[in-house]
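K.L.:
I'll drop the sequence and a predicted model, then ask my questions.
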Amino acid sequence: MKFTQALSSAVQQHRNRTSTVHFGRTRTWGETGERVARVAGGLRSIGVNDGDRVAVLAMNSDRYVETFFAVAWANAVVVPLNTRWALAENEYALKDSEANVLLVDASFADQAAFLRQAVPHLTIVYMDDGAEPDGAIHFEALAAGAPIADLSGAYDDLVGIFYTGGTTGFPKGVMLSHRNIVYESVVWIYSLGFTEETVYLHSAALFHLAGTSPMVALTLVGGAHVTLPKFEPEAAMKAIAAHKVNYCLFVPTMLNMMLNHPSFGTYDLSSVKDCEYGASPMPDALLVRIMKELPSWRFHQGYGLTECAALASLLPWRCHALEGPLAEKRKSAGRAAAGVEIRIVDADGRELPRGKVGEIAIRGAGVMLGYWRKPEETARALRNGWLHTGDGAWMDEDGFIYIVDRVKDMIVSGGENVYSGEVENAIYQHGDVRECAVIAVPDETWGEAVHAIVVPKDGREMLPADVIAHCRTLIAGYKCPRSVEIRGEALPLTGSGKIMKAQLREEKWRGHGRAVN
């Protein structure tokens, strides 16, 4: 099955049902299908050819949903860009993917002007209300053109490049095929019970696979997409009440923000039947509180990553027990999702006995084609048919997976992955820095926060604020250190000359119950 067949199915079977709701604008699947075919024709008319890359830098909206399908319908490759990236990061992704079209909304119109100077061949499409900026083409002009037939390619053809954090200081483009995304969407439907009656709130950004996979799954069954530009606690609660949303996906931090918002309790949230959470560790104390505050919600935990099109394991609602034999399972990441194989392996890829900590390896139809133009990194991640995640975990006798740590040098802050090497690469570009190490430190709000330990060059004086300001010119704000420690002595080294990050982490996490090695 191809990516676009999800839309064709929705149009055929649910033409008059609601497809998208964005603020006061509501469309049916019949209308959405017609618009997608017209926008695809518009993309071809402005020079998009088979396999061309079309980038998107925008907040969530109904037009974003249409764009995903229109790009595939035109037999092009969608490249969603992270809305929290710095200008330099978006420029890198555009040049790396060789995108020739960039769709932006009002939030990024100014950035688009700079990006067009850096990437002169870019055509800009404005996908928001109001007049388009000078030199741009309006999305609605594309939607007013003649519709075209579905031109999308074969099942294993590339349909999207999704950039994720890079350990070498540059983002990596995860290549996903029609088969990857559609198969994972079927896993969502089977595991989480999506139907044509599902009214889904898109609070997760659509550039994330946590936004894309349920989007395709919901389209396949003909449910309704309710989009918010971005997550805000009161806006989310207001949308749930106004549109009778019955399915949500939240990062734990989002749930925490809602529970602690002054307006919590003033909106009717009883329409929600199911809520999935994931993307970062869920503190058990927070989960228990949420379950007590929202007793009618059925919670599901999903574990996955961009490289496997999002969902790898699932902890279903029945395992969210506060007492009894299933209570301990609540602390796990669940078991392998339908059609997904998971093993815990050693450094040589051999499966380990139950209870022994190793690396999570995944096999299934959702596993990526590879990293865009990074064959060496692809070879490291894909070995003998298995995706090696770099996440440490152990598995119990019932097949439940307990994650003990993320990739050693990765920080998961508020659901966003931050690679320490990427931040260190930015810090080292400061002329006064001799050496540095970036680690995760505990944070009550975000779970983990980015912390930098910096040793200045001899005779140089640096302030923490200098380091943070420098980083903000090079990388996204959420990747920048929230705290900086200036040290006068050299950082501890291993026998092979590497900085001993485990020792540095241990100093910060002592008493917080986290493995640091």
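P.N.:
Arrived safely, thanks for sending. Numbering: from 1, shown residues only.
K.L.:
C-alpha from now on. contacts and neighbour counts both.
P.N.:
OK.
K.L.:
can you give me the buried ones in stretch 370-380?
P.N.:
With burial defined by 16 or more other CA atoms under 10 Å, the residues of stretch 370-380 counted as buried are 370, 371, 372, 378.
K.L.:
contact partners for the residue nearest to the third one when sequence neighbours are not counted?
P.N.:
Beyond its immediate neighbours in the sequence, the residue positioned closest to residue 372 (CA to CA, 6 or more residues apart in numbering) is residue 173, lying 5.0 Å away. Residue 173 makes contacts with 97, 161, 162, 163, 164, 371, 372, as judged by CA atoms under 8 Å, 6 or more residues apart in numbering.
K.L.:
among the buried residues of stretch 370-380, which one lies nearest to residue 145?
P.N.:
Nearest to residue 145, judged by CA to CA, of the buried residues of stretch 370-380 is residue 372 at 32.5 Å.
K.L.:
here's the one I want to compare it with:
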Amino acid sequence: MSSTTPNNPAQAAAPSVAAQVGALRTQLTSPGAPFELAPVTLKDGSTASAYRNAFRTLPDVLNAGRAHGPMEFLIFGDDRWTFDRFFAAADAAASRLQKQYGLRAGDRVAIAMRNRPEWAVALVAAALLGAVPVPLNSFGLNSELMSNLEDTTPTWLICDSDRFERVGGSLGELKMVPKVVVVDGEGGDVRWSDLIAPGHDGYDAPELLPDDRALILFTSGATSRAKGVESNQRAVCQAIFNIDYISAVAAMSSPEAVGRIMARKLQPTTLSAVPLFHVSGLHAQLLISLRHGRRLVFVHRWDPQSAIETIRKENVTQFNGAPSMVQQLIAQPGFELPENSGNLSGLGFGGAGLHQRLITDVLEKFPGRMSGIGFGLTESNGVCAACSGRLFEEHPAASGALSPIIDIRIAGVNGEALPAGESGEVWLRGVSLMQGYWGQPKATEAVMQDGWFRTGDIGVIDANGVLTIVDRIKDVINRSGEKIAAVEVESCLMQHDALEEAAVFSMPHEVTGEQVVAVVVGKPGAEVSEGALREFVSQRLAAYKVPNLIVVRGQPLPRNPAGKMLKSNLRKLVDELNGTAV
């Protein structure tokens, strides 16, 4: 048989990118490899896989950033910080907090301000002392901020003037009143300028263990009072190292895109619009940039038009944001022109419930880049699945390839493990999981089962270990016994050219038990009607999936600071207004 015969094994189709990623995982995690895995015993006595070469404690991660010295690190308007300037401020604050004011390892330090260099200084100063940073929701009003402070009893509150104005008059109501530092104004117990002034005598670094407490991050609190997620040193360090693993896999599976990035010879620079008080902003942007000598450009508030100006002016190479932010950015006229976004190596966004139109727009307007998605939670320190570059192009609707340090179970209704290809609740177990919700053992027990964390997300894993998130359990609509994924109806609606946003959810119905309800926002100047949208959906989905009610809203849909839709707010609005325009 001729060597040119198609049946020749040498002429067989190249393996899929997902299969290549699976092979890279084996290569990178094998003994002696950079991401070698080793068993570790966790605090509860269980065993988990961990990266052997990861840092042991958060101060170890932070101190690695000192090597970048004179390189530029943080940009906030006209204020520009090198790594040297940053560590001088952090060391001074750590010294005085410890030696003048008695801050000890294990004490909690609340941080409440918008993204700015002082936020990062406060976090690093606290962490270097083994104290526990407690970032608060900077968008929160008095009640939310005060509940966070009440729950975690910090000894210090480091904030900006806006946050101080919101809570300053209420702090005396707390059982433990924290000392206050205001970084950009008057008030408080200690002046920020005095705290970071030169001339200190250093600090005594504590001896920390991997099981010691490192961080408390609050969940988004979309439907209830936010809970403080407590993580130890090991969990945070493993999560940071896992981002390096994801980057290595992406680079090795997308060499052409990486070659183009390297040819530009630019310092990696991220436009940071995601709040630092969330794991996506803290871990994947601030801490990774600090460790690897990258620049972070902070924006005071998100505006897509000014974002393009910043991307051009600062030679931004990466933007990661909520899906709504990415959609708004790429919709800006001229975004795809080389003079505006030519130095962007990629766009990144969360990997759950993305609309197909957003995926299509990114791939069409931004081809051949290292764009990608990821899926993780505060409770897992962001670790679960991710993909970018060619893997994202091959699996654009997926949430990514699984991380080596997390075990995943697609669970049936009784908790049984389901085989590949079947959908069920996503359960996670591994070294990066939280220790629990701070001071809330019952809430912790409610989401943990035999060491597994129940995410509340519905997902499916294919034969190559690629995870796709289908929906949230609470967003599955049961209409006369038929199960409807809200995200499927949302994605269908978002194919309509006149729509800017859409949210789909269930509401009670006398006959069908639950009904499909949609709230939509039209593009500026577009005419949108309920009848036309119902007809549009009926031509594309089964009749039982067509919304019973579609409400056209004249303003953006409500979202929390992480970009997640606040469907509970929409349910209340629809219920109160009985389907009239909102």
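P.N.:
Yep, that arrived. If you're wondering where the values come from, they're calculated on a predicted model, not measured in any experiment.
K.L.:
just give the TM-score of the two.
P.N.:
Scored by TM-score structural alignment, normalised by the length of the first structure, the superposition of the two chains gives a TM-score of 0.76; 434 aligned residues with a CA RMSD of 3.5 Å.
K.L.:
could you look up the SS state of the residue nearest to residue 368 of the second structure when sequence neighbours are not counted?
P.N.:
Nearest in space to residue 368 of the second structure, with sequence neighbours left out and distances taken as CA to CA, 6+ apart, is residue 257 at 6.3 Å. What DSSP: H, G, I helix; E, B strand; the rest coil gives for residue 257 of the second structure is helix.
K.L.:
all strands for the stretch 401-550 of the second structure, in order.
P.N.:
According to DSSP state E, counting those that start in this stretch, the stretch 401-550 of the second structure carries its strands in the segments 406-411, 424-430, 436-437, 448-449, 452-461, 466-472, 476-479, 482-485, 499-509, 513-522, 549-553.
K.L.:
any chance of these in CSV, with distance to residue 98 of the second structure too?
P.N.:
Output for the strands of the stretch 401-550 of the second structure, formatted as CSV (distance: least, CA to CA, whole Å):
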stretch, distance to residue 98 of the second structure
strand 406-411, 36
strand 424-430, 34
strand 436-437, 27
strand 448-449, 37
strand 452-461, 36
strand 466-472, 44
strand 476-479, 51
strand 482-485, 52
strand 499-509, 49
strand 513-522, 51
strand 549-553, 52
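K.L.:
and of the ones you listed, who's closest to residue 224 of the second structure?
P.N.:
strand 436-437 (13.8 Å).
K.L.:
contact partners for residue 93 of the second structure?
P.N.:
Residue 93 of the second structure neighbours (CA under 8 Å, 6+ apart): 122, 125, 195, 196.
K.L.:
repeat the analysis, applying 7 Å as the threshold.
P.N.:
Contacts for residue 93 of the second structure (CA atoms under 7 Å, 6 or more residues apart in numbering) come out as 125, 195, 196.
K.L.:
ok, residue 163 of the second structure next?
P.N.:
112, 113.
K.L.:
what's the counterpart of it in the first structure?
P.N.:
Alignment note (TM-score structural alignment): residue 163 of the second structure maps to residue 108 of the first structure.
K.L.:
and its match, that one's in a helix?
P.N.:
Yes: counting by three-state DSSP, residue 108 of the first structure falls inside a helix.
K.L.:
mind listing residues that contact stretch 184-191 of the first structure?
P.N.:
Contacts for stretch 184-191 of the first structure (CA under 7 Å, 6+ apart): 213, 214, 216, 217, 309, 311, 338, 366.
K.L.:
which residues in the second structure does that stretch align to?
P.N.:
Under TM-score structural alignment, the match for stretch 184-191 of the first structure is residues 239-246.
K.L.:
same thing with stretch 69-83 of the first structure?
P.N.:
Against the second structure, stretch 69-83 of the first structure falls on residues 124-138 (TM-score structural alignment).
K.L.:
what's the matching stretch in contact with?
P.N.:
Residues contacting stretch 124-138 of the second structure (CA under 7 Å, 6+ apart): 58-59, 90-91, 93-94, 104-114, 123, 145, 205-206, 208, 213-218, 277.
K.L.:
now do stretch 345-359 of the first structure
P.N.:
Residues contacting stretch 345-359 of the first structure (CA under 7 Å, 6+ apart): 343-344, 360-361, 389-397.
K.L.:
returning to what we had before: if you look at the contacts of residue 173 of the first structure, which of them are in strands?
P.N.:
Members of these lying in strands (criterion: DSSP state E): 161, 162, 163, 164, 371.
K.L.:
out of those, which one sits closest to residue 456 of the first structure?
P.N.:
Nearest member of these to residue 456 of the first structure, counting by CA to CA, is residue 164, at 30.2 Å.
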